[in-house]
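> Structure for this input, please:
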Amino acid sequence: MPTRYTSQEYANMHLIYGECRCNASAAARLYRERYPNLERYPDYRVFVNVYHSLTEDGHFPNQIRDGGRPSFPYEEEVLQEVADDPNISVREIEERTGIPKSKVHRISQRAEIHPFHVQRVQSFLHRDYPERISFFRTMLQRHNENPQFIQKILWSDESTFKKDGYINLHNFHEWHVENPHLMRENRSQYRFKVNLWTGILNGKIIGPFELPENLNGTHYLHFLRENLPTLLEDVPLTDRRYMWYQQDGCPAHFAVQVRDLLDQEYPVRWIGRSGAISWPARSPDLNPLDFFYWGVLKEKVYSKPIESVAELCERIFKLLRTSTLEDIF
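Modelled structure (predicted):
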């Protein structure tokens, strides 16, 4: 186990922590700069720990007061284990150090460190970054010119709902006296799917509308020409007159006849590949439907098993017919 720091070292840490206005990461960097020849350097968590020990207990970490036991022993050992391996689990700390998991939890809470989950994000190509930056700048410029610009955009997207769809097991549970050993079937050989288009305009859901499973330019053109106007009937005419249409760059959206129609119906008012504002490739995080809507909707749709296409469609459309955007989220 690592040895403890001296009282002088703790004092220097506390002074630098205050100098950095209780910014532990900045304090750790400044400590390295001010004392460049030390054999070891404290992690930022140690600065937080020193501060709490002095303000709450009146002494440096692991120092014994009046011949008694330290109020939080093993703090440095736990914090050092975390500093050496940020992916370490509480169980592994117990196995390596012999410190009980309950004490590890208390020490981590006292040091204000928490286990954060890794998030999966969209992968990018090197050429994607300039396109995204250009898009951001264009949107900011439009917003500065007209603060209501974002509200005028009809954000659109398609998503496929399958029999074995999205299940967030982290939030899926049932209360029982005894464990009922809940199970959900997955990857069934009997498969079906539904492809839905949905839009969001100024906080209002437009649609959904069922599209063919294998969408192509002809199908999408028919939707824009024949079905979208019907979906927009409840939108005030003045809003439709100045509305922008957004779509991503999937092949069906890039068909020549589709772009010609958008140029005709939304002259210099559509966002997408070759649109008035170019939509950057591989950017689902910029679309509110991809970023949030589909995930939350599918979590509700798949809360119970689905046995047929009719049941899947009914559940989706019933949820959206009886709920507003605020009710769903």
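> CA atoms for contacts and neighbours, from now on please.
OK.
> Please work out how many residues are found near residue 209.
16 (other Cα atoms under 10 Å).
> ditto for residue 247
Neighbour tally, residue 247, other Cα under 10 Å: 21.
> For it, give me its contacts.
Counting by Cα atoms under 8 Å, 6 or more residues apart in numbering, residue 247 touches 155-157, 253, 271-272, 279.
> The spatially closest residue to residue 328 that is not a sequence neighbour: helix or strand, and which one exactly?
Nearest residue to residue 328, sequence neighbours excluded (Cα to Cα, 6 or more residues apart in numbering): residue 297, at 7.4 Å. Element membership for residue 297, per DSSP states H and E: helix 294-301.
> Following up with a second sequence; could you model it the same way so I can compare the two?
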Amino acid sequence: MNSISLDLLVFMKSKDFQNLVLSKYQSGDGLTKLFRDFNGLIGLRTIERWCKNIRDTGSINLSSPPGCHRIIRTKGVIQKVKNRLEHRKPVSSRKAARELGISRTSARRILKNDLGLRAYKIQREPLLTNEHKEKRMRFANWIRTNFRKENTMKILFSDEMFDIDGIYNSQNDRIWAVNRLAADTNGGIRQKRKFPQKVMVWLAVCSKGVSPLVIFKDGTVDHDRYIKEVLPVALKFGHDAFGADWAFQQDGAKSHIHAKLQEWCEKHFPCFIDKDHWPPSSPDLNPLDYCIWDELAHQVNWDAVTSKTTLINEVKRAVRKVSLDVVFESCSSWTTRLYRLPEVKGNYLR
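Presented below is the predicted three-dimensional model:
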């Protein structure tokens, strides 16, 4: 048998191929000729393996599949995945698969189908003491007592953005759990005490829109620089938006609580939420933190950011694209968030 018809080959079964290879090899055909005769329907490595079996055993013995032993979703493997989550909770399906020596598909099926879990991103929030929680609830009561809803829509919220030169990538940082509450209980929240970087940009928002952006290209921002470069921008924007009837908000950063700066704010702003009222460690009460910074970050073309200069240009472009509807909604929902504080006993709002 010197050649094989292609029409015949396509109707042959695997066992037929093996018998034919056995016959031709025992008749003296070499590996290359066998490969050519089968017109590529059998790979050269497969032919080599079959011929080795013939030399070793006199037949093509394929009672067990080649390669590594195939692992399926057995009770033992499922228990290994479960034990892995109990000992070290944050893990991606890819990492779990690699550590346990199974495919990622098998890992995901075990996590979802066998264990009934879903992946949740790890959330980060400030560390709140009991004193912080008490101050947060007192602030909510103070706002309820002294501000009508229409007055809260005339608050100019301000904030500085830290670590703008990148966004934390938590795509592969997951907690597998049956729901969000279970994810939070099992390590789905990472608390932080403060931002790790210097101030780079300042922004303010209100129900009427977004203020001009103030960028600090270098150096630190103390109270003198803040008074000189930031507060006049806030004052002009607030007056342009609301006239003489509005309030200014800032958090309790070190430069903000300086006596000289507090005095400036009391003197120039129509109304000012001072350091004695705004609660510490409360970015969840500022629309910029719980909404606008994220909106701005999504408008940045991060692929175009290759240097500090391109980053600044992208941030300037992105701030002009922030949706005014999103800004209005975030300011409008502020009192709703605030009034939830007594319900959650002053804990962080998510």
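> Can you calculate the TM-score here?
The TM-score (TM-score structural alignment, normalised by the length of structure 1) is 0.54; 226 aligned residues with a Cα RMSD of 4.2 Å.
> re earlier: looking at the contacts of residue 247 of structure 1, which is nearest residue 142 of structure 1?
residue 271 (12.7 Å; Cα to Cα).
> hang on, isn't the closest one packed against residue 287?
No - checked against Cα atoms under 8 Å, the pair residue 271 of structure 1 and residue 287 is beyond contact range at 11.4 Å.
> Looking at those two, which one has more neighbours?
residue 271 (23 against 17).
> Helix, strand, or coil at the more buried one?
strand (DSSP: H, G, I helix; E, B strand; the rest coil).
> So it versus residue 122 of structure 1, what's the distance?
For residue 271 of structure 1, the distance to residue 122 of structure 1 (Cα to Cα, to the nearest Å) stands at 20 Å.
> Over to residue 226 of structure 1?
On the measure of Cα to Cα, residue 226 of structure 1 and residue 122 of structure 1 end up 33 Å apart.
> out of the two, which sits in the more crowded spot?
Between residue 226 of structure 1 and residue 122, counted using other Cα under 10 Å, the more crowded position is residue 226 (11 against 8).
> Residue 208 of structure 1 falls within a strand, correct?
Yes - counting by three-state DSSP, residue 208 of structure 1 falls inside a strand.
> From residue 164 of structure 1, how far off is it?
20 Å.
> out of the two, which sits in the busier spot?
Using other Cα under 10 Å, the more surrounded residue of residue 208 of structure 1 and residue 164 is residue 164, with 20 against 17.
> re the thing from before, for the helix holding residue 297 of structure 1, buried residues please.
Neighbour-count burial for helix 294-301 of structure 1 flags 294, 297-301 (criterion: 16 or more other Cα atoms under 10 Å).
> Please apply the same query to stretch 199-216 of structure 1.
Under 16+ other Cα under 10 Å, the buried positions of stretch 199-216 of structure 1 are 199-201, 205-211.
> Determine the three-state secondary structure at the nearest residue in space to residue 180 of structure 2 that is not next to it in sequence.
Distances taken as Cα to Cα, 6+ apart put residue 120 closest to residue 180 of structure 2, at 6.9 Å, once the chain neighbours are dropped. When classified by three-state DSSP, residue 120 of structure 2 comes out as strand.
> Aligned against structure 1, show me the partner of residue 120 of structure 2.
Aligned counterpart of residue 120 of structure 2 in structure 1: residue 116 (TM-score structural alignment).
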